[in-house]
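> Sequence unavailable; structure follows:
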């Protein structure tokens, strides 16, 4: 929490902006990918752009994200390290939750789905999160600090 407070204080002191193509909300810049790929490839793309997959901290950010994209998209949440222990890409534990009904379910034990260790946000009327195989190809959401 203290890191977040420091970041916010620094941002308030400076007039920061987002790069072209990115959109500002609260104290972060967001970008939806134009292509689709795996969770790992999406994360790598975000890192190459100076950010990471989005970390959703509260209901306001979730509302923004759900309106920002009209496509299902990877978010920075996974349980790759320990099944059932969901963590954000910044290392923080899952405090704010927005799972769909009966999710996460790790494929509900059906082998055709494989391990479902990565999370994405759905769109349209159902903006809740779901878990899916990290190898599934879909869009992703990047987040970074304005410069």
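Looks like it arrived, so ask away. Just so it is clear, the model here is predicted, and its values are computed rather than measured. Numbers count the residues shown, from 1 in each chain.

> From now on I want contacts and neighbour counts done on CA atoms only, so please keep to that.
Noted.

> pretty sure residue 46 belongs to a helix, no?
Yes - assigned with DSSP: H, G, I helix; E, B strand; the rest coil, residue 46 falls within a helix.

> That one: neighbour count?
22 (other Cα atoms under 10 Å).

> quick one: contacts for it?
Taking Cα atoms under 8 Å, 6 or more residues apart in numbering, we find residue 46 in contact with 52, 53, 141, 142, 143.

> which ones are touching the fourth one?
With contacts defined as Cα under 8 Å, 6+ apart, the neighbours of residue 142 are 30, 31, 32, 33, 43, 46, 51, 52, 53, 54, 75.

> all strands in this protein, in order from the N-terminus.
Assigned strands in the chain, in chain order: 23-25, 28-32, 52-53, 73-78, 87-88, 118-121, 129-132, 139-144 (criterion: DSSP state E).

> measure residue 104 to residue 49 for me?
From residue 104 over to residue 49 the distance is 29 Å, taken as Cα to Cα, to the nearest Å.

> Pick out whichever of those two has more residues nearby.
The neighbour comparison of residue 104 against residue 49 (other Cα under 10 Å) goes to residue 104, with 19 against 13.

> Thought residue 121 was touching that one, still the case?
No - assessed by Cα atoms under 8 Å, residue 104 is found out of contact with residue 121, at 12.0 Å.

> shared neighbours of the two, which are they?
Residues touching both residue 104 and residue 121 (Cα under 8 Å, 6+ apart): residue 130.

> take a look at this one as well, against the first:
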């Protein structure tokens, strides 16, 4: 039984002839080598895996830092571009505004020069007008003196009315008995009176009506003289704004476009304002 279970092998060793101490030392060396190699073999996979993961993690961390830096740089760059763009736009706007203000300033300066020139011209005109006005006033004053106080034998005698006017207290009357070719419409006659610092005669009372009627001398089929009475708003009105209340002075009803004439011994009559007639002016007499 024992012979069947145990197998014996013949091993042949070719050995060197070594001393006992060398053999023992060599056996220890081989054992140490095997032990170290075994330990190295067992530890190598774990060490290698740890080193790879550590290096991979370190690289990933560096990449993340680099990406963060690049992102920050990009954000700063974009913000810088936006800031530069906004600044350039503001500069362009300010430049355009400055140019516009310069143009306006030049226009204002040109207008100011024109206004200065106009001012000088107006000042000169006003000076000329004042000189002419003073001369005119002097001339009018002299004319008034000569008209109201004419010289007689180197002496002056003053009258309430100027030469050519008829005095009937307290007014002066100018009876314009011009030839037919100089007759005027009612409006034209009034303008002539205004040019003489007067107006068409306005009758105040019966006494004055009689005076005016007496001065309305007969001529050419007894035509009358324009007076300051016309139809306004369907009523007879005097030039001083009064309504004619005495209906006996004119027996004709008021008709649009009609004015009154004074006819000697016939009172007042209504005729078209566009007819041409002589006229009577009136103004206040001067107290002498």
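Nice, I can see it. Note that the structure is a prediction, hence the values are computed from the model and not measured.

> After superposition, what is the TM-score?
Here the TM-score for the pair of chains, by TM-score structural alignment, normalised by the length of the first structure, is 0.73; 120 aligned residues with a Cα RMSD of 2.0 Å.

> before we move on, the earlier item: could I get the contacts of residue 46 of the first structure as TSV with distance to residue 135 of the first structure?
Shown next, in TSV, are the contacts of residue 46 of the first structure (distance: Cα to Cα, whole Å):
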residue	distance to residue 135 of the first structure
52	18
53	15
141	16
142	18
143	21
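
> quick one: which of these has the most company?
Busiest of the contacts of residue 46 of the first structure [other Cα under 10 Å] is residue 53, holding 29 neighbours.

> Just give the number of residues close to residue 151 of the second structure.
If we define neighbours as other Cα under 10 Å, then residue 151 of the second structure has 13 of them.

> Now do the residue positioned nearest the centre of the first structure against residue 13 of the first structure, distance only.
Centroid-nearest residue in the first structure: residue 75, 2.2 Å away (criterion: Cα atoms, centre = their mean). From residue 75 of the first structure across to residue 13 of the first structure, the span is 29 Å (Cα to Cα).

> Residue 64 of the first structure now?
According to Cα to Cα, residue 64 of the first structure and residue 13 of the first structure sit 24 Å apart.

> ok, those two, which is more surrounded?
In this view residue 64 of the first structure and residue 13 are compared by other Cα under 10 Å, and residue 64 has more residues nearby, 14 against 8.

> How about the contacts made by the counterpart of that one in the second structure?
In the second structure, residue 64 of the first structure lines up with residue 211, judged by TM-score structural alignment. Residues in contact with residue 211 of the second structure, defined by Cα under 8 Å, 6+ apart, are residue 168.

> go on, residue 12 of the first structure?
Contact analysis of residue 12 of the first structure by Cα under 8 Å, 6+ apart lists nothing.

> so how far is residue 203 of the second structure from the equivalent of the residue nearest to the centre of the first structure over in the second structure?
Mapped onto the second structure by TM-score structural alignment, residue 75 of the first structure lines up with residue 227. Distance from residue 227 of the second structure to residue 203 of the second structure, counting by Cα to Cα: 8 Å.

> Wasn't residue 86 of the second structure part of a helix?
Yes - membership of residue 86 of the second structure in a helix is supported by three-state DSSP.

> if we can go back for a sec, farthest-apart pair in the contacts of residue 46 of the first structure, please.
Longest distance between any two of the contacts of residue 46 of the first structure is 8.4 Å, between 52 and 141; criterion Cα to Cα.

> before we move on, back to that, tell me which of the strands of the first structure lies nearest to residue 7 of the first structure.
That would be strand 28-32 among these, by Cα to Cα, at 10.2 Å.

> so how far does that closest one sit from its counterpart in the second structure?
Comparison of strand 28-32 of the first structure with the second structure after fitting gives an average deviation of 0.6 Å (mean Cα distance after the TM-score superposition for the first structure).

> chain center to that strand: distance?
Taking Cα atoms, centre = their mean, to the nearest Å, one finds the center of strand 28-32 of the first structure at 10 Å from the center of the full chain.

> So which residues lie in contact with that strand, not counting its own?
18, 21-24, 54, 69, 139-146.

> how about a cut-off of 10 Å?
By Cα atoms under 10 Å, 6 or more residues apart in numbering, the surrounding residues in contact with strand 28-32 of the first structure are 8, 11, 16-24, 46, 49, 51-54, 64-65, 68-71, 73-74, 139-147.

> Report the angle between that strand and strand 73-78.
Between strand 28-32 of the first structure and strand 73-78, the angle comes out at 120 degrees (axes from the mean of the first three to the mean of the last three Cα atoms, to 10 degrees).

> What segments of the stretch 151-288 of the second structure are helices?
186-194, 206-215 (DSSP state H, counting those that start in this stretch).

> equivalent range in the first structure for the shortest one?
In other words, helix 186-194 of the second structure. By TM-score structural alignment, helix 186-194 of the second structure lines up with residues 39-47 in the first structure.

> residue contacts, residue 68 of the first structure?
Shown in contact with residue 68 of the first structure (Cα under 10 Å, 6+ apart): 23, 30, 31, 32, 62, 123, 141.

> Tell me how far stretch 69-88 of the first structure lies from the chain's centre.
Put simply, stretch 69-88 of the first structure sits 7 Å off its chain's centre (Cα atoms, centre = their mean).

> just stretch 198-209 of the second structure next, same as before
Chain-centre distance of stretch 198-209 of the second structure: 53 Å, with Cα atoms, centre = their mean.

> Check which residues of that stretch are buried.
For stretch 198-209 of the second structure, burial by neighbour count (16 or more other Cα atoms under 10 Å) applies to 198, 199, 200, 201, 202, 203, 208, 209.

> Including distance to residue 271 of the second structure, could those go into JSON lines?
Formatted as JSON lines, those follow (distance: Cα to Cα, whole Å):
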{"residue": "198", "distance to residue 271 of the second structure": "23"}
{"residue": "199", "distance to residue 271 of the second structure": "19"}
{"residue": "200", "distance to residue 271 of the second structure": "16"}
{"residue": "201", "distance to residue 271 of the second structure": "17"}
{"residue": "202", "distance to residue 271 of the second structure": "17"}
{"residue": "203", "distance to residue 271 of the second structure": "18"}
{"residue": "208", "distance to residue 271 of the second structure": "21"}
{"residue": "209", "distance to residue 271 of the second structure": "18"}
